[in-house]
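> Sequence and predicted structure below; questions after.
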Amino acid sequence: MAGSTIGNKFTITTWGESHGKALGVVVDGCPAGLPLCEEDIQVFLDRRKPGFSQFSTPRKESDTIEILSGIFEGKTTGTPISMMVRNTSQRSGDYGDIATYYRPGHADYTFDEKYGFRDYRGGGRSSGRETIGRVAAGAIASKILKELGITITTYVSSIGDVHIDRNNFDADYILKNDLNMPDPDAYEKASILLQDCMAENDSIGSGVECIVHGMPAGIGEPVFDKLDACLAKAVMSIGAVKAVEIGDGTEVSTARGSYNNDAFVMNGYNVDKETNHAGGILGGMSDGSDIIIKAHFKPTPSIASTQKTVNKSRDNIEVSIRGRHDPIIGPRAVVVVEAMTALTILDLIFENMSSRMDKIIDFYK
């Protein structure tokens, strides 16, 4: 299987399956000398682990990280960092009947068509548990970015037709509720909506927003490796993401240029903008404003309601999906969006170090 690696200078390769012995990631390109320990990674993984919310799968996993290489005396050595999380709560028997048919909304059919084989235990490589490796690697990228004064705020901005009110935005509230929403009123409404969905054996879609603070201008490439293009690819690679927006996103298609253009102004000796409709990216490069990304997640496809499908014998059948599943994807995917954003930005920052001759001369003189 190709396509399990992302990045050019700071690369990650994830491995493992939902019901295999373990999952993990190999990170290459991390500079030597970064203070790093398992606790730095664990705090990120704790934000996505299952079984600790009324709105997540009852599958309970500690998701305890083990760093296998690349660390000596509490600091990175510059060599590949290998990390692993062991699976401890597999119940593959829940998925035995799935081997005979294709679940609606899942990758079962496409896996069979591509490989002539699939791991039907919870989805195998296409399971949400694959994101463990992404989050572990993203924790390292986020720590490096923090050293550069770059921080990321990520949260659930919508669940179904419930949207947060920007006037009620409370960043401290994000980690205080099990839906990772920054608006207490929206959280209450969304909780009621989710409980209704669960009572009807159904699921619902959600939106996740990610804001990058402290970005320098000029990060990204002007043609194929545009910052927004790379971010879109990275975030779209997360299972269940069906759309990605930068800045005003789809609203630009109905806007006028006189409104959509962000006026430049001087802020002391710095170039600034009066507005940020562009979401912090112009011409594929960061403009120094906050980068604003929104990911749209489809409803969880595994639902207990009766659905139509076909089996491997090409018969029309009806199924009701058993197993342990989240009724919504967004809240546990918040940290995954954050991780993929951090990985993309850091990789392009590393590439940017060779973009100007004067900077190369200053570094090596």
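Done, it's in.
> Going by C-alpha atoms from here, please, whenever you check contacts or count neighbours.
Will do.
> Now do the strands in the stretch 101-250 of the chain.
Using DSSP state E, counting those that start in this stretch, the strands found in the stretch 101-250 of the chain span residues 151-159, 162-163, 206-213, 241-246.
> Let's have those in a markdown table, adding distance to Pro104 and mean neighbour count.
Compiled in a markdown table, the strands of the stretch 101-250 of the chain are given as follows (distance: least, CA to CA, whole Å; neighbours: other CA atoms under 10 Å):
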| stretch | distance to Pro104 | mean neighbour count |
| --- | --- | --- |
| strand 151-159 | 21 | 23 |
| strand 162-163 | 26 | 18 |
| strand 206-213 | 19 | 22 |
| strand 241-246 | 16 | 19 |
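> and these as CSV, adding distance to Ser82?
Listed next are the strands of the stretch 101-250 of the chain as CSV, based on distance: least, CA to CA, whole Å:
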stretch, distance to Ser82
strand 151-159, 24
strand 162-163, 39
strand 206-213, 27
strand 241-246, 27
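> who wins for proximity to Glu274 among these?
strand 206-213 (16.3 Å; CA to CA).
> quick check: angle from the closest one to strand 151-159?
Here strand 206-213 runs at an angle of 160 degrees relative to strand 151-159 (axes from the mean of the first three to the mean of the last three CA atoms, to 10 degrees).
> who does strand 206-213 touch, helix- and strand-wise?
Here strand 206-213 touches strand 151-159, strand 291-297, helix 330-352, going by 3 or more CA pairs under 8 Å, 6 or more residues apart in numbering; DSSP states H and E.
> let's bring in a second one:
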Amino acid sequence: MSTFGSLYRVTTFGESHCKSVGAIIDGCPPGMRLTDADVQVQLRRRRPGQSALTTPRNEPDLVAIQSGTEQGITLGTPIGLMVQNTDHRPHDYSETDLYPRPSHADYTYLEKYDVKASSGGGRSSARETIGRVAAGAIAEKYLKEVYGIEIVAFVSGVGKVHVPRTLGGDEDEILTPDYMKLLNTVTRDDVDKNTIRCPHADSCEKMTELITSTAAKNDSIGGTVTCVIRGVPSGLGEPVFDKFEAKLAHAMLSIPATKAFEIGSGFQGTEATGSAHNDPFYAKPDGKLGTRSNWSGGVQGGITNGENIYFRIGFKPPATISKEQATSTYAGVPGTLAARGRHDPCVVPRAVPIVEAMAALVVMDMTLLQEARQAARARLATLNLPPGMGRAGVDQMIEEVKKDEAQ
């Protein structure tokens, strides 16, 4: 369906070559300052035509808030967001009237609905993600102001070129200290210093060369995006089916062209021993527990533990390429297709703000759910729980142990 979220609900609308695209947001808290400019900053990072490494489609992607605010303040009512499609050319895709593009959604959309958009995939286009990015920008503003949460994504791989994560040779090695330091310190300014959106200089240069050479052959290449969320409070997640990482995976794999998701140490962690992979606890200066390592990626038992959340998403090569391909018509007649139209030779540079947006939607929804639970719990009379069961009982047991040790 076209709606995501429980309390912060986002419905996107529009196809690649219709008149406009956008979103309806229900559940945004009232009283927050919000203008078009707050949303535009992320849409500017997502828009096409940013460099020679992206699609040449020229769209300004100017957003207009239609409802839900007055004098720049959210009302708590549904927020409508709209972006006009100004450079749509459905005639560029006339060959898809006969041929379904290999690995695109032309065929499956026709099978699903018995009708398809002139551009083939229609809603499967990355153009649909405008509504996601706009809604994510609003969620991110709330999360930043209320919790101080930071969300930063960056390109971590193009083809076989990757930002170094491991050194190799050590069976218990998970991720290198340098890579973990990058996750803990990288900023959007660091990411946006180059058109690839990779904060690792050596890898960035190699990625640029690979995308350029691939595009020159009328072909495309896949890649990976890594994202870190810092400052998330502990306790978010709704086990057992709506665990935090489950909702995060749902969000990320709903993005067009995604094929893989891993959180924390991911597949690398499956090769380590338990003694190397476990995250020991320690007492932080504020009295809360922290973990000395963070191979869990900030989530344990489907619930956030207060550490940084980091994950990686794999994007396949864009399906629309100008290179001739032997394929078949819808009727099954063999033929050759060389698709026209404008497309990205690699989607990951423009996917960065989309990943950040979907991460923001998940965190926003989970914080509102947890705030509702805590508010409901606060209305109950204090429960006399058995020792070791409730937080107060655990704290009391700890104090008793300290007294015994002191004596």
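The structure has been received and is ready for your questions. Quick caveat, the model's predicted, so the values are computed rather than measured.
> Do you know the score for how well these two fit?
The TM-score (TM-score structural alignment, normalised by the length of the first structure) is 0.96; 360 aligned residues with a CA RMSD of 1.5 Å.
> before we move on, back to that, tell me which of the helices and strands packed on strand 206-213 of the first structure sits nearest to Ser4 of the first structure.
Ser4 of the first structure sits nearest to helix 330-352 of all these, at 13.4 Å, using CA to CA.
> What distance do you get for the aligned partner of Arg322 of the first structure in the second structure to Thr329 of the second structure?
Mapped onto the second structure by TM-score structural alignment, Arg322 of the first structure lines up with Arg340. Going from Arg340 of the second structure to Thr329 of the second structure by CA to CA, to the nearest Å gives 16 Å.
> do you know which of the helices and strands packed on strand 206-213 of the first structure lies nearest Gly247 of the first structure?
Closest to Gly247 of the first structure of those is strand 291-297 (CA to CA; 5.2 Å).
> counterpart of the closest one in the second structure, which residues?
Against the second structure, strand 291-297 of the first structure falls on residues 309-315 (TM-score structural alignment).
> residues near the match of Arg322 of the first structure, how many?
As a burial measure, Arg340 of the second structure scores 16 neighbours (other CA atoms under 10 Å).
> Isn't it up against Ser322?
Yes - judged on CA atoms under 8 Å, Arg340 of the second structure makes contact with Ser322 at a distance of 6.0 Å.
> residue contacts, the nearest residue in space to Ala246 of the second structure that is not next to it in sequence?
In space, Ala246 of the second structure comes closest to Gly302 once its chain neighbours are excluded; the distance is 7.7 Å by CA to CA, 6 or more residues apart in numbering. By CA atoms under 8 Å, 6 or more residues apart in numbering, the contact set of Gly302 of the second structure is Gly237, Glu238, Pro239, Val240, Asp242, Lys243, Phe244, Glu245, Ala246.
> Strands along the stretch 251-365 of the first structure, start to end?
With strands called from DSSP E, counting those that start in this stretch, the stretch 251-365 of the first structure shows them at 264-267, 270-273, 281-282, 285-286, 291-297, 307-310, 316-319.
> Out of these, which is closest to Pro327 of the first structure?
Among those, strand 291-297 sits nearest to Pro327 of the first structure (CA to CA), with 12.0 Å.
> how far out from the middle of the chain is that closest one?
Distance of strand 291-297 of the first structure from the chain centroid (CA atoms, centre = their mean, to the nearest Å) equals 10 Å.
> of all the strands of the stretch 251-365 of the first structure, which gets the most neighbours per residue?
Comparing the strands of the stretch 251-365 of the first structure by mean neighbour count (mean count of other CA atoms under 10 Å), strand 291-297 ranks first with a mean of 24.
> which other residues reach that strand?
Residues contacting strand 291-297 of the first structure (CA under 8 Å, 6+ apart): 205-213, 215, 235-236, 240-247, 279-281, 329-330, 337.
> residue boundaries of the helices in the stretch 151-300 of the second structure?
Here the stretch 151-300 of the second structure has its helices, by DSSP state H, counting those that start in this stretch, at 177-185, 188-191, 201-216, 244-253, 266-269, 274-277.
> among the ones you listed, which is nearest Ser51 of the second structure?
Once these are compared by CA to CA, helix 201-216 is nearest, at 11.3 Å.
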